[in-house]
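Quick one, fold the following:
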Amino acid sequence: MADSPAVRAPLDPKEQPILDKLLSIRTRLELLRQDRSTYVKSSDVVDLYDEVIEQVVVLDGLRTSNRHELNRVDTVLDDCFQLISLSYLTIGKNHEPPAVYAALSTMKRLLDHLKEATFFSPKDLESIGSRLQEFREYCQRGQGKYSPHLLSLLEARIEICEKILADLELALSQLTPELAPQYDKLVSILRSLSACNTRSKFPNADVEDLLEQLKEVYSTLQPYGIVAFESTGTKEEKLAEMAAKLRLAVEHPEPAPEAKKLIETLLQRCFLWVATIKQKQGKIAEGFRETYDKLLEIRNKLEKLALTHSWSLRETDLYSYQRQLDRIDESRVDGNFLDSLGRPADIYEQRTLLYLLRKSYATIYHLIVSSEPVSEALLPIYNQLTTLRKCLLEVKKSGGVSSPRELYPYSMKLNSIDNMRVDGKFMIDKDIPDGQGSVIQLLEECFELAYELRTEAEDES
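Modelled structure (predicted):
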């Protein structure tokens, strides 16, 4: 397996034994990830975590200088932590510090891309801010239970994310409450335009609809003195003016631009992007076709996983997607995608590829943070109960049942699940998988809903 992309310093010969052991651990984690014949056991993951920490302690003792230089040990160690982190999610230990590592790595990528894009919604930042607070709480609860080396690493990464987040919040700090909805709408339109641009057949009608929405938003902004262009000339002259202004804004960014300038810049980007994608009609230059196809394939696979994740996703599956995206992201030079001859992409290819890259990272992040704190061993039961709960809520919403007999199928299924418990716990072979509390709570909620429906039916009969 190829290592994660990173700039490497020469390997200190003293670190070779550590590297050998980490490579062995990574291989075992990979085998654990790929083995679909059985579920991932908590004991296996925790044992491998302990082995990784042992090597971290040894490494820390060896490194007394050049602590910020990365060599192959660091990249393989990162692989191990990523796999351990995703494995912790797989076994339902979502609220433990090791599970935070993968989420923070993806969050850092997302924040970097938001900063590079220079447009984002306040809702994006609010969501990330609340997650960072949760991650910090998980780490605080892990004090004394988990290695201080891991906790220090996570704390440092949280602080880095918080610093970038603060910069992004500052960039929107001048946005007034009355203009925030229009700004959000413009962000949504720009993202929707980029999504249209990556469809197999270019959707001219959808793009025209988005253009009309853009014009409507623009009309509501003009009373505030917000204008995308001042020219009264031809369409080409207006586009040229907007391009010049946008270029100036990009070359001379302000930490906290005024709301007027912030929205004008975003308006210009939207109008210019509409014109660009309508001209290109989804046609990617041949020199970037391979990268485009790869990113499109990853995006599509991840979106499919997002639709079926509660039934089919093993969180460790995300590892290979993460690494593929990292390699593509880190192959950029000064932020630019290059073709085989080293020539940078033009603005159309650049933004199209960045959209796919960012969308994929965002989907991975969503899948990580929406992972249920339930071991994959219990997921079949958990998913059945989730479906039962939805059905019972729908029955209740539609007015209940006319007779208790109508609830028999639900009651039989609930009782069959309840009878699977041994001494109150759901056991798989001799193991007690994590996530017992979530499953039992869901089971009790289903029983309560069924009882309410039965009582109502009996009272009415």
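
hey, let's count contacts and neighbours off CA atoms from now on
Fine.

List the buried residues of the helix or strand where Asp47 lies.
Per DSSP states H and E: Asp47 is located in helix 42-62. For helix 42-62, a neighbour-count test (16 or more other C-alpha atoms under 10 Å) marks 42, 45, 48-49, 52-53, 55-56, 59 as buried.

I'd like those residues laid out as TSV, including distance to Glu69.
Putting the buried residues of helix 42-62 into TSV (distance: C-alpha to C-alpha, whole Å) gives the following:
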residue	distance to Glu69
Ser42	33
Val45	29
Leu48	25
Tyr49	24
Val52	20
Ile53	20
Gln55	18
Val56	15
Leu59	13
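
From those, pick the one nearest Glu15.
Leu59 (7.2 Å; C-alpha to C-alpha).

Hmm, that closest one is touching Gln16, no?
No: judged on C-alpha atoms under 8 Å, Leu59 makes no contact with Gln16 at a distance of 10.4 Å.

so what's Val395 up against?
Taking C-alpha atoms under 8 Å, 6 or more residues apart in numbering, we find Val395 in contact with Val401.

Am I right that it falls within a helix?
Yes: the assignment for Val395 (DSSP: H, G, I helix; E, B strand; the rest coil) places it in a helix.

returning to what we had before: against which helices or strands is the helix holding Asp47 packed?
Judged by 3 or more C-alpha pairs under 8 Å, 6 or more residues apart in numbering; DSSP states H and E, helix 42-62 is in contact with helix 16-34, helix 72-90, helix 148-171.

Ok, which of the ones you listed comes nearest Lys425?
helix 72-90 (19.1 Å).

That closest one: which residues count as buried?
Buried, per 16+ other C-alpha under 10 Å, within helix 72-90: 72-90.

Let's compare: structure for the following, please.
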Amino acid sequence: METPKIPAPRDEGEKRILAELMSIRDQLQLRKLDRTTYVRTQDVMVLYEKTIEQVRQLNAARTGKKSEENQGNGLSRAPDKVAPSWVRLCFQLLSLFFMTIGRNNEAPAAYSLTSTIKRLLDHLDEANLFSAKDLASIEHTLERLSAIVNNTKTKEPAPFLETLLSSRIDRCRETLDALKLRLKEYHDTIIPTHERLVSILRQMAAINTKPKFKPEDINKLRAQLKDIESQMVDGHFVGPEGKPLAGSEQVIALLERCQTYSEIVLEKRGQFPEQWKFVYDTLTGIRNELDKLSLTQAWSLRETDLYDYQRQLDKIDENRVDGNWVDAKGQPADLYVQRTLLYLIRRSYGYIYHLMISSEPVSEALLPIYNQLQTLKRCLIEVQNSGGVSSVRELYPYSMKLNSIDNLRVDGKFMVSGDIPEGQGSVSELLSQCYDLNYELRVAAEEMAEQEKPGSKDENE
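Sure thing, here's the model as predicted:
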């Protein structure tokens, strides 16, 4: 992992603080790489408290100073701007560690997620390609994060972290509101067409970045574009009264954008310029790995794994000059390269966002048990939906599994290596739900067996 390039502090006190933060960052990195043991809550909290203490000291050292870096307002006002990169990297890692130990509903866990949301919103704004569904998910997440931050009981010495997170959430909401305002320009009748075009353009971008390019896949989408174009009247999308609908011009521009892009993609046929091949291969590699993680998340993801992907994506994204990439000769990337790389970056951040919001508030130490119960619950629901069981005997495998998991508890707690990991309530609740489903199926099977007995009440009548 690259060391961030930051000016060395001139103040001796800040040099000492920076050295401490570097040491904390290194310890977090080493702990992240260790897959031999589960991440323990107490280990994370020790490093978190050390980070908070160093930032408190940095705040105190900068209070009253007036310099280009500080402007006299300390770290608490705008940590993202005035804090050294080591502070931000420590918070980024600690945030993912909080998710790993199952403390998703605490303020520190929100730090990394707010960073990802800000990137996503900026890219949606830049690409001008989004739908109401994209914004709805982000809005819901921001509301949840805001509630977490507001409900967090402020404890010294970390009030600045809540201030920072609130500021980040507010900035995200500003961008979100601006994007929502654009969608309000569209008439309700034309929104489905707009969403369909957004989906088509994204599908073409995905096809363009597949290992094997198939022109027929693009041609199928071009046929859909022609179908949409055929719905126009005199060059406009019109309503029942025959007048152009609000948003017609924007949708027409998006249609033309899709048509132009499809022509470029068919011309390139999956071939990427050599000078951009390294960046392209790096981004497709990240996208593909994140795609695999999204399919196996419950069993294979440790949230701290996302840190390396974030750092790589951030570096590539920040290497742009005036919104575009520049090659070794100083030449900017052409439109095809720029759009392809931007798509890959946006898609990767999208995967990271999905993986974060899907993270369960359960420590990785309890995840094997939690995942087994999730699978067991799905099986029981499927059995219930398909008509139940014909005899109680068919429920024996489920009952035995539930009892085996229940027997792992010590004094009502699931213990792992002598520790009581986070997420006890979530696991216990899931176990209880499985017991309830199993009981309902057993009662239904017993009632059915009773009705089928010779000489039962129904037969005697």
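
TM-score for this pair?
Comparison of the two superposed chains (TM-score structural alignment, normalised by the length of the first structure) gives a TM-score of 0.90, and 430 aligned residues with a C-alpha RMSD of 1.9 Å.

Pull the contacting residues for the nearest residue to Ser371 of the first structure once chain neighbours are set aside.
In this structure, Ser371 of the first structure finds its nearest non-sequential neighbour in Leu89, 7.0 Å apart by C-alpha to C-alpha, 6 or more residues apart in numbering. For Leu89 of the first structure, the contact set (C-alpha under 8 Å, 6+ apart) comprises 99, 315, 368, 371, 373, 375.

Can you name the two of the residues you listed that sit furthest apart?
Between any two of these (C-alpha to C-alpha), the greatest distance is 13.9 Å, for Ile368 and Ser375.

who has more neighbours, these two?
Applying other C-alpha atoms under 10 Å to Ile368 of the first structure and Ser375 shows that Ser375 carries more neighbours, namely 27 against 21.

how about Leu266 of the first structure, what's its match in the second structure?
Alignment note: Leu266 of the first structure maps to Leu254 in the second structure; criterion TM-score structural alignment.

Gln436 of the first structure touches Val422, doesn't it?
No: applying C-alpha under 8 Å, one finds Gln436 of the first structure not in contact with Val422, separated by 11.8 Å.

Please name every helix or strand in contact with the longest helix along the second structure.
Identified as the longest helix of the second structure according to DSSP state H is helix 424-452. Applying 3+ C-alpha pairs under 8 Å, 6+ apart, one finds that helix 424-452 of the second structure makes contact with helix 367-385, helix 396-406.

what span of the first structure lines up against the last one?
On the first structure, the counterpart of helix 396-406 of the second structure by TM-score structural alignment is residues 408-418.

The matching stretch: average distance to aligned residues in the second structure?
Its aligned residues in the second structure lie a mean 0.4 Å from stretch 408-418 of the first structure after superposition (mean C-alpha distance after the TM-score superposition for the first structure).

circling back: indicate which one of the helices and strands packed on helix 42-62 of the first structure is closest to Asn383 of the first structure.
Short answer: helix 72-90, nearest of those by C-alpha to C-alpha, at 14.7 Å.

Trace Thr370 of the first structure over to the second structure, please.
Quick fix: residue 370 of the first structure is Ser, not Thr. Match for Ser370 of the first structure (TM-score structural alignment): Ser358.

ok, its match - contacts?
Neighbours of Ser358 of the second structure in contact, by C-alpha under 8 Å, 6+ apart: none.

how close does Glu459 of the second structure get to Ala445 of the second structure?
For Glu459 of the second structure, the distance to Ala445 of the second structure (C-alpha to C-alpha, to the nearest Å) stands at 19 Å.

my bad, should have said Met1 of the second structure
58 Å.

Those two: who's more crowded?
Taking other C-alpha under 10 Å, Met1 of the second structure and Ala445 do not tie; Ala445 has more neighbours (20 against 7).

Going by neighbour count, which residues in stretch 395-407 of the second structure are buried?
395, 398-399, 402, 405-406.

Over to stretch 330-347 of the second structure?
For stretch 330-347 of the second structure, using 16+ other C-alpha under 10 Å, the buried residues are 332-333, 337, 339-347.

Show me the helices in the stretch 251-400 of the first structure, by range?
259-280, 289-312, 318-330, 347-369, 379-397 (DSSP state H, counting those that start in this stretch).

give me the number of residues near the closest residue to Ile357 of the second structure other than its chain neighbours?
Among residues not flanking Ile357 of the second structure along the chain, Thr141 sits closest, at 7.7 Å (C-alpha to C-alpha, 6+ apart). Neighbours of Thr141 of the second structure under the rule other C-alpha under 10 Å: 17.

Can you give me the distance of Thr141 of the second structure to Ser167 of the second structure?
In terms of C-alpha to C-alpha, Thr141 of the second structure sits 15 Å off from Ser167 of the second structure.

And for Asp80 of the second structure?
Taken as C-alpha to C-alpha, the span from Asp80 of the second structure to Ser167 of the second structure is 10 Å.

What range does stretch 123-139 of the first structure cover in the second structure?
Going by TM-score structural alignment: stretch 123-139 of the first structure matches residues 133-149.

meant to ask about stretch 278-288 of the first structure, not that
Using TM-score structural alignment, stretch 278-288 of the first structure pairs with 266-276 in the second structure.

Between the two ends of that stretch, how far is it?
19 Å.
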